[in-house]
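Visitor: okay, predicted coordinates and the sequence, questions at the end:
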Amino acid sequence: MAHGWADYPKARQVFCEEAGGYWSAANGSGIKNRACRAAFKASGTYQFVQKNEFAAMVPDYNNMAAVKRAVPNGLICSGGDNGKRGMSLPSAHWQRTKMRAGETFTLRYRGTAPHTPSFWQVYITKPGFNAATSTIRWQDLELIASHGNIQPRQDGNGQYFFFDVTLPKGRKGNATLVTRWQRNDPAGEGFYNCSDIRFSGSAGAGGGGTGGVVTPTPLPTPVPVPKPVPLPSYPDGEQNGNHGNAATLSIFGLQDEYRLNRDGHVTIAATVKTRRDYKVEMVLKDRQQRVMDRDSDKVKKGRTALAVLASKPGQYTLTFTATPLKTKEAPTVQTRTVWVRGTSGQKPTLPVVKPTPLPSYPSHDGRYDYAYPTGIGNYVAGETVVLGRDGQTYQCRPFPEGGWCNINSATHYEPGYGSSWQDAWIKL
């Protein structure tokens, strides 16, 4: 499942992804911004197509020492991921949003798969820090805002979190904000985004403080956001779908093979470009054509990043469907095949696995559709009801959270027992 990013002030990786140019030349010469180009040379395209998952797993997430070990100095703007290290490089060319010292603004955070409960922290670099010559360390930061659980709100084509942040008074020059979005779950998944800002004066007296937990209020007057750089033109040869209109749907960023990480899963991400207004869906199916995960977004003549989660080795099919939003034309479909390797790096031989004998359940008399885990891969978000081994019934959550129902990992998603079962299921 995809997760999210800082939309205002905009995060580094979002500026770079929106500007594009990273598919046009292997040496990065197609990337206009020098900071983004240096990031590309350091760690490639992964950090751009994965703009929504600058994340680290910290089970002991209330212990800042544990957080700092997982997200070490020099990789804070990369979410602790060395594969995204380019976003943490020093540069005088990171794109900045103009703000006023002492002002209270509404931070806007896109949630492509919003996670609650969770909490928020916003840090700012201390006076004297120079992003042109130094990477950010924890000792360079001071906490300026903390908020508890906030519910997302629909705004336009997506869901967003909104909360108030008051900038320190008397600041001048440049600074960087670090937003931490931390899930309250056993895995301790937390997201880290860096947004570079420039102080252009001071707010009037009475800038105010931030209170405690903020309940989102109606949207403030929109704050001007830098206009995105026009999308680059891609040759048709860069998208290799098995069928579908190449002029309608272009797909970038997929690899032929992926490897499970030490947590036992891997995110498969792609950037999708359309020439008109479409709802685009990405569906991951295993070799038996069972749906394992899905992600979707509405795109208006542009691009979006989609991502799905694989949790075991094997061969998978990715299906991309673009459905017109304004016409009755038939959807355009493209498919890709990818392999997921185990942590050993060896391609799986796909042995036939004998199913674990299921416990005996009484006749369901129409109360449920399956006795979990029977039927995994066929569960329908917002509809399917299963019987758990505790004798209780559970309904798959509505889309997009319902995508977790089909993840074949009892440790995490078995109804009533998995460490994250409430992300996928509603107990009836």
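Guide: Cool, the structure landed.

Visitor: can we go C-alpha only for contacts and neighbour counts from here?
Guide: OK.

Visitor: longest helix of this structure?
Guide: helix 34-43 (DSSP state H).

Visitor: what's next to it, contact-wise?
Guide: 16, 22, 27-29, 31, 83-87, 89, 91-94 (Cα atoms under 8 Å, 6 or more residues apart in numbering).

Visitor: go with 7 Å
Guide: Helix 34-43 is contacted by residues Cys16, Gly28, Ile31, Gly83, Lys84, Arg85, Gly86, Met87, Leu89, Ser91, His93, Trp94 when judged by Cα atoms under 7 Å, 6 or more residues apart in numbering.

Visitor: where do the helices sit along the protein?
Guide: Under DSSP H, the chain gives helices at 12-19, 34-43, 46-49, 64-70, 410-413, 421-424.

Visitor: now Tyr258. Nearest residue, chain neighbours left out?
Guide: Nearest non-adjacent residue to Tyr258, counting by Cα to Cα, 6 or more residues apart in numbering: Val340, 4.7 Å away.

Visitor: relative to Met99, how far out is the one you found?
Guide: Using Cα to Cα, to the nearest Å, we find Val340 at a distance of 44 Å from Met99.

Visitor: show me which of these two is the more surrounded one.
Guide: Shown here are Val340 and Met99; by other Cα atoms under 10 Å, Val340 has more neighbours (24 against 20).

Visitor: got the buried residues for the longest helix of the chain?
Guide: Across helix 34-43, burial judged by 16 or more other Cα atoms under 10 Å covers Arg34, Ala35, Cys36, Arg37, Ala38, Ala39, Phe40, Ala42, Ser43.

Visitor: before we go on, here's another structure to hold up against the first:
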Amino acid sequence: MSIRARAATVLAAAAALLVTGALPASGHGNATDPPSRNYGCWQRWGSDFQNPAMATEDPMCWQAWQADTNAMWNWNGLYRENVAGNHQAVIPDGQLCSAGRTQNGRYAAMDTVGDWKAANKPRDFTVNVYDQALHGADYYRVYITRQGFDPLTQPLRWSDLELVTEVGRTPPQSNTVIPVNAGDRTGRHIVYTIWQASHLDQSYYFCSDVNFTS
């Protein structure tokens, strides 16, 4: 399919979403800083998603838009229900960024291995979670990949992650700021955040690509 034809397909999908009122997405939430993969794609390209320059300037987002535009328009819907805290049992290795291909595989492109845009961060940084629907949290857990993991060539597994921060019950608020220390990590990593919402058994999973600079 040509770039022009692909752009027309994406435009048609966006128009359909506008008709149904699903653009922009409403409810739920996401990690906004460092941005999750699908939130970052929406942030950078949501107002310019027909631009063929995305294919060369941001190829990981390009493949994600081609795979399922709804993964970006619904940037706040990457969750599973009724996990009962058994995150590792429910979500297989290699599918952590899509929450085990949740929502009928809508977010599967988030698991694609490659050079996702990474936010430069110092080792002491914060994870910001936008709670758009004011669900509150039973807990937040922030993991970072171990030193030596290469997100450009390796699929993410649970054994690649180390729990670095956990925050307990948090009342509903639009933005939760979680202080994180990355230890002696350097270079490229994935920050993996689990947000267990309080309003029901609803678990959110966010892959954020970072580059530790100091």
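Guide: The structure has been received and is ready for your questions. Computed from a predicted structure; not experimentally measured.

Visitor: can you pull the TM-score for these?
Guide: Taking TM-score structural alignment, normalised by the length of structure 2 as the basis, the two superposed chains have a TM-score of 0.77; 184 aligned residues with a Cα RMSD of 2.1 Å.

Visitor: if we can go back for a sec, out of the contacts of helix 34-43 of structure 1, which is most surrounded?
Guide: Greatest neighbour count in these, by other Cα under 10 Å, goes to Met87: 34 neighbours.

Visitor: how about it, what's its partner in structure 2?
Guide: Under the alignment (TM-score structural alignment), Met87 of structure 1 maps onto Met110 of structure 2.

Visitor: from what I can see Thr317 of structure 1 touches Arg336, true?
Guide: Yes: using Cα atoms under 7 Å, Thr317 of structure 1 makes contact with Arg336 at a distance of 5.7 Å.

Visitor: how far away is the residue nearest in space to the middle of structure 2 from Ala13 of structure 2?
Guide: Structure 2 has Ser36 as the residue nearest its centroid, 3.1 Å off, counting by Cα atoms, centre = their mean. Distance of Ser36 of structure 2 to Ala13 of structure 2, computed by Cα to Cα: 22 Å.

Visitor: am I right that Arg6 of structure 2 is in a helix?
Guide: Yes: assessed with DSSP: H, G, I helix; E, B strand; the rest coil, Arg6 of structure 2 lies in a helix.

Visitor: so what's it closest to, chain neighbours aside?
Guide: Closest to Arg6 of structure 2 by Cα to Cα, 6+ apart is Gln66, at 7.6 Å.

Visitor: next, find the distance separating that neighbour from Asn38 of structure 2.
Guide: Taking Cα to Cα, one finds Gln66 of structure 2 at 13 Å from Asn38 of structure 2.

Visitor: quick one: stretch 3-13 of structure 2 to chain centroid distance?
Guide: Chain-centre distance of stretch 3-13 of structure 2: 24 Å, with Cα atoms, centre = their mean, to the nearest Å.

Visitor: in structure 1, what residues pair with that stretch?
Guide: Going by TM-score structural alignment: stretch 3-13 of structure 2 matches no residues.

Visitor: buried residues in that stretch, which are they?
Guide: Buried-residue list, stretch 3-13 of structure 2, by 16+ other Cα under 10 Å: Ala7, Val10.

Visitor: stretch 113-123 of structure 1 now?
Guide: Ala113, Pro114, His115, Ser118, Phe119, Trp120, Gln121, Val122, Tyr123.

Visitor: distance of the last one relative to Pro168 of structure 1?
Guide: As judged by Cα to Cα, Tyr123 of structure 1 and Pro168 of structure 1 stand 11 Å apart.

Visitor: what does the fifth one give?
Guide: Noted for Phe119 of structure 1: a distance of 21 Å to Pro168 of structure 1, by Cα to Cα.

Visitor: ok, now the second one?
Guide: Distance check for Pro114 of structure 1 against Pro168 of structure 1: by Cα to Cα, it reads 29 Å.

Visitor: map Val67 of structure 1 onto structure 2.
Guide: In structure 2, Val67 of structure 1 lands on His87 (TM-score structural alignment).

Visitor: quick one: the strands in structure 2, in order.
Guide: Applying DSSP state E to structure 2 gives strands spanning 29-33, 79-81, 119-121, 124-131, 137-145, 161-167, 175-181, 187-197, 202-212.

Visitor: so stretch 48-57 of structure 1 matches what in structure 2?
Guide: So stretch 48-57 of structure 1 sits over residues 72-81 in structure 2, by TM-score structural alignment.

Visitor: repeat that for stretch 274-291 of structure 1.
Guide: So stretch 274-291 of structure 1 is aligned with nothing, judged by TM-score structural alignment.

Visitor: that stretch: end-to-end distance?
Guide: End-to-end for stretch 274-291 of structure 1, by Cα to Cα: 24 Å.

Visitor: Leu318 of structure 1 reaches Leu284, doesn't it?
Guide: Yes: using Cα under 7 Å, Leu318 of structure 1 makes contact with Leu284 at a distance of 4.8 Å.

Visitor: between those two, tell me which one has more neighbours.
Guide: Using other Cα under 10 Å as the criterion, Leu318 of structure 1 and Leu284 rank with Leu284 on top: 26 against 21.

Visitor: the strands in the stretch 151-300 of structure 1, which residues?
Guide: 153-155, 158-166, 174-183, 189-202, 249-252, 257-259, 266-274, 277-285, 291-300 (DSSP state E, counting those that start in this stretch).

Visitor: need the ones you listed in TSV (columns: distance to Leu107 of structure 1).
Guide: Compiled in TSV, those are given as follows (distance: least, Cα to Cα, whole Å):
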stretch	distance to Leu107 of structure 1
strand 153-155	13
strand 158-166	5
strand 174-183	10
strand 189-202	11
strand 249-252	30
strand 257-259	34
strand 266-274	25
strand 277-285	27
strand 291-300	22
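
Visitor: for these, which one sits closest to His3 of structure 1?
Guide: strand 189-202 (8.5 Å; Cα to Cα).

Visitor: which residues does Arg137 of structure 1 contact?
Guide: Arg137 of structure 1 touches Asn73, Gly74, counting by Cα under 7 Å, 6+ apart.

Visitor: give the buried residues for stretch 134-141 of structure 1.
Guide: Thr135, Ile136, Arg137, Asp140, Leu141.

Visitor: what does the third one align to in structure 2?
Guide: The equivalent of Arg137 of structure 1 in structure 2 is Arg157 (alignment by TM-score structural alignment).

Visitor: gap between its match and Gly27 of structure 2?
Guide: In terms of Cα to Cα, Arg157 of structure 2 sits 29 Å off from Gly27 of structure 2.

Visitor: what's Val333 of structure 1 aligned with over in structure 2?
Guide: Taking TM-score structural alignment, Val333 of structure 1 has no aligned residue in structure 2.
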